[in-house]
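1. Show me how the following folds:
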Amino acid sequence: MTELKNDLVLRALRGEKTERVPVWMMRQAGRYLPDYLKLKAKYDFFTRVQTPELATEITLQPVDQVGVDAAIIFSDILVIPQAMGLEVLMEEGKGPSLPQTMKTQEDINCLITEGVEESLKYVTDALSLTKKELNGRVPLIGFAGAPWTILCYMVEGKGSKTWDKAKQFAYTQPQLAHQLLQKITDITINYLKAQVKAGADMVQVFDSWAGALSPADFKMYAQPYLVQIADALKDDAPVILFPKGTWYALEDLSKTSAAGLGLDWCISPQMARQFTGNRITLQGNFDPSKLLAPIPEIKRSVKEMIDGFGTQRYIANLGHGIMPNVPVDHAKAFVDAVKEYNHE
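-> Take a look at the predicted model:
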């Protein structure tokens, strides 16, 4: 094992003292980087994801060009429905679609839950290759979508603002919903364990659509499965849970075996600290749209954010993924502002 030269993110997750705040950005590998766009012009989305050499090249770009403190493997949360036997289409400008949606017991019975290591070997190959190429410069992050968010896509068949169909499915056929959630959870645990074995130093679970649920429904349909994943992985690698839009669950989630919690920009650092009682490392929560502001404004807002969270048990990040129209020098200004923050 190559020794890590920069282990700030991992130390922050362990609650150890860090000499400065570590920083990375969700979706940092990809869409706003000119070098990524060149590859995008040549290869379709799943070719980029499924070719380890391409995925590695894309994963390394922000480490080289923006100076982040961690690499996150270039992949997609919808590789799990693919591994379960569903077709996933990615259309330019339209987002993902799944032609075959989950409606009945039979649909759920037909899903594959075995052999994820084989079917998603391209992800673990990309992780191993990236790990080698990084040569200990920064830690490598693996990830998966959370069970509730994956259910949303599998039932709805495409993106949605309200996820009415997914919620209707959960509320009218709760038993089926829990069966589906458990199947997704089981395959996801195996997938994340395989990622750690292949070289991921930590993993993040993205529950992008958790905020569509009320507090009571989050407790029913999202939280138990997030907790199962955190428990299953706790001895393998640190786990960051990121259920977007669920400030109401922070206190509960801070008492789980997760090492960190991701936050969106709709909560103040002070409230997040109060809810979590400094029991857990927090990550976030810069509004990605604010990266379009003038650079001096970005730097001022970053300072304000770190002032609010404090410099320990904290990883600076965005409150959701970086947007395609963010200029690279603005992304770099965000990262630099975190690194330049005066700790005294």
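2. rest of the way, CA atoms for contacts and neighbours
-> Will do.
3. Give the buried residues for stretch 314-322.
-> Neighbour counts over stretch 314-322 (16 or more other C-alpha atoms under 10 Å) mark 314, 315, 316, 317, 318, 319, 320, 322 as buried.
4. hmm, I was thinking of stretch 127-141
-> 127, 128, 129, 130, 131, 134, 136, 137, 138, 139, 140, 141.
5. In helices only, show me those.
-> Mapping the buried residues of stretch 127-141 onto helices (DSSP state H) picks out 127, 128, 129, 130, 131, 134.
6. So what's the residue count around residue 288?
-> 21 (other C-alpha atoms under 10 Å).
7. was I right about it contacting residue 318?
-> Yes: counting by C-alpha atoms under 8 Å, residue 288 does reach residue 318; the two are 5.8 Å apart.
8. Following element in sequence after the host helix or strand of residue 216, please.
-> Assigned by DSSP states H and E, residue 216 belongs to helix 215-221. Counting by DSSP H and E, the next helix or strand C-terminal to helix 215-221 is helix 223-233.
9. how far out from the middle of the chain is the helix or strand hosting residue 282?
-> Secondary structure assignment for residue 282, by DSSP H and E: strand 281-286. Computed by C-alpha atoms, centre = their mean, to the nearest Å, the chain-centroid distance of strand 281-286 equals 12 Å.
10. To compare with the earlier structure, here is another sequence to fold:
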Amino acid sequence: MTSLHSGHPLAAGRTAGSRLVRSYQGERQEVTPVWFMRQAGRSLPEYRELRVGTRMLDACLDPAMASEITLQPVRRHGVDAGIFFSDIVVPLKLAGVAVEIQPGKGPVFEHAVRTADDVSRLEETDPASLGDDTFAAIAEAVRLTTAELGDTPLIGFAGAPFTLAAYLVEGGPSKDHIRARTLMHADPEAWARLMAWTADVSGAFLRAQVLAGASAAQLFDSWAGSLSLADYAEHVAPASARALSHVRDLTYEVAEAPGAGGSEAAEAGEPDTRNVPLVHFGVGTGELLKAMHDVGADAVGVDYRIPLDEASRRLGHVVPVQGNVDPAMLDAPWPVLEAHVRDVLRRGLEAPAHVLNLGHGVPPETDPTVLTRVVELVHAWRAA
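-> You can find the predicted model right below:
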């Protein structure tokens, strides 16, 4: 185990007692915490103004700009957490992979990775060699952000190994990830090597964010929904567990009053050692939820395709959940959206704790005032 430095927001006590962190740790809060995936950017006019003339990956690697973009929705909406502004291909770029994000299309790679030899060329960059210098801009952006956030937690961000591998094999976005799934079965040894490499690159990226000040970490598996449960369990889950292992050992201590509940140490009034909360989210992964939790996550994000109470049932009603307002509802009349949000909140009571979020990202055309209104609704809501 590795203790976070004393100035870290969790270790210093600034965020350890926040609604978000305690919810991720399974402690239901009177006020349900809320943040939105893709809240940083896209729908905010101040984001679009700031980004004029700057390419996406350049913005991600500019510490001052990345920090400002992360902070914008916290200021505007009053959400309970900032989500670090980045992109899932940033660690690949930092590892030397030639990739650019083309407007309207997404990440496009100069060379696809489709053979064992292609994987060997990737492995010429050892993820273990990606030290502090590699992630210096990321760490600086996190430090700038947490200094401004105060007692509001920052969530670290990384793409899961399968999603990174799928992008690499396809060479860009894909609807069915057929090439990636083909490589998985046609050359399982090369696939396993590719997954191990992406796991270590993604894990190192996530660890850099947490060490610099993030109070939680979320692993996004955007494309895992294209997999069967059997393929996920055999060919993907071990790599996701490997990615999370890079941050699983990071701990901090919380001083608890005797009898306050929690661990035996807390009951005795001794410091309670806790790990940095880890969240795992995937798109179209209703059939994979338990397997996604079992890789080492503390909480599981649920997309909009499955009711939250059913998701909690599949998780045994023992796992904190995050989600799962349908992004399409954000453009519906307010009474329709309000009823939907209240329904999600009620269904979330089936889990030990609930962090309200969207079941996917904020659509670019969303009216920002609607998001602010949703935050106000969630913060005012109380379980009957």
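11. other SSEs contacting the strand holding residue 282 of the first structure?
-> Strand 281-286 of the first structure sits against strand 260-262, helix 295-309, strand 314-318, with contacts defined as 3 or more C-alpha pairs under 8 Å, 6 or more residues apart in numbering; DSSP states H and E.
12. switch to 10 Å and redo it
-> helix 8-13, strand 239-243, strand 260-262, helix 269-276, helix 295-309, strand 314-318 (3 or more C-alpha pairs under 10 Å, 6 or more residues apart in numbering; DSSP states H and E).
13. how about those, which one is nearest residue 107 of the first structure?
-> strand 239-243 (26.6 Å; C-alpha to C-alpha).
14. Mean distance between the closest one and the second structure after superposition?
-> In the superposition against the second structure, strand 239-243 of the first structure averages 0.9 Å from its aligned positions (mean C-alpha distance after the TM-score superposition for the first structure).
15. Where does that strand end up in the second structure?
-> With TM-score structural alignment applied, strand 239-243 of the first structure matches the range 278-282 in the second structure.
16. Could you grab the helix/strand/coil label for the equivalent of residue 303 of the second structure over in the first structure?
-> Aligning on TM-score structural alignment places residue 303 of the second structure opposite residue 264 in the first structure. Residue 264 of the first structure carries the three-state label coil when classified by DSSP: H, G, I helix; E, B strand; the rest coil.
17. coming back round to it: just put the helices and strands packed on strand 281-286 of the first structure in JSON lines and tack on distance to residue 22 of the first structure.
-> Converted to JSON lines, these look like this (distance: least, C-alpha to C-alpha, whole Å):
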{"stretch": "helix 8-13", "distance to residue 22 of the first structure": "6"}
{"stretch": "strand 239-243", "distance to residue 22 of the first structure": "14"}
{"stretch": "strand 260-262", "distance to residue 22 of the first structure": "13"}
{"stretch": "helix 269-276", "distance to residue 22 of the first structure": "16"}
{"stretch": "helix 295-309", "distance to residue 22 of the first structure": "11"}
{"stretch": "strand 314-318", "distance to residue 22 of the first structure": "5"}
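18. Mean neighbour count, the ones you listed: which tops it?
-> Highest mean neighbour count among those (mean count of other C-alpha atoms under 10 Å): strand 314-318, with a mean of 28.
19. just the buried residues of stretch 314-322 of the first structure now: which is nearest residue 105 of the first structure?
-> Looking across these and measuring by C-alpha to C-alpha, the closest to residue 105 of the first structure is residue 320, at 33.8 Å.
20. That closest one and residue 76 of the first structure: what is the separation?
-> Computed as C-alpha to C-alpha, to the nearest Å, the residue 320 of the first structure to residue 76 of the first structure distance reads 15 Å.
21. One more: residue 132 of the first structure?
-> 21 Å.
22. tell me the contacts of the residue nearest in space to the middle of the first structure?
-> For the first structure, the residue nearest the mean C-alpha position is residue 206 (4.2 Å; C-alpha atoms, centre = their mean). Residues near residue 206 of the first structure by C-alpha atoms under 10 Å, 6 or more residues apart in numbering: 77, 143-150, 226, 240-244, 262, 320.
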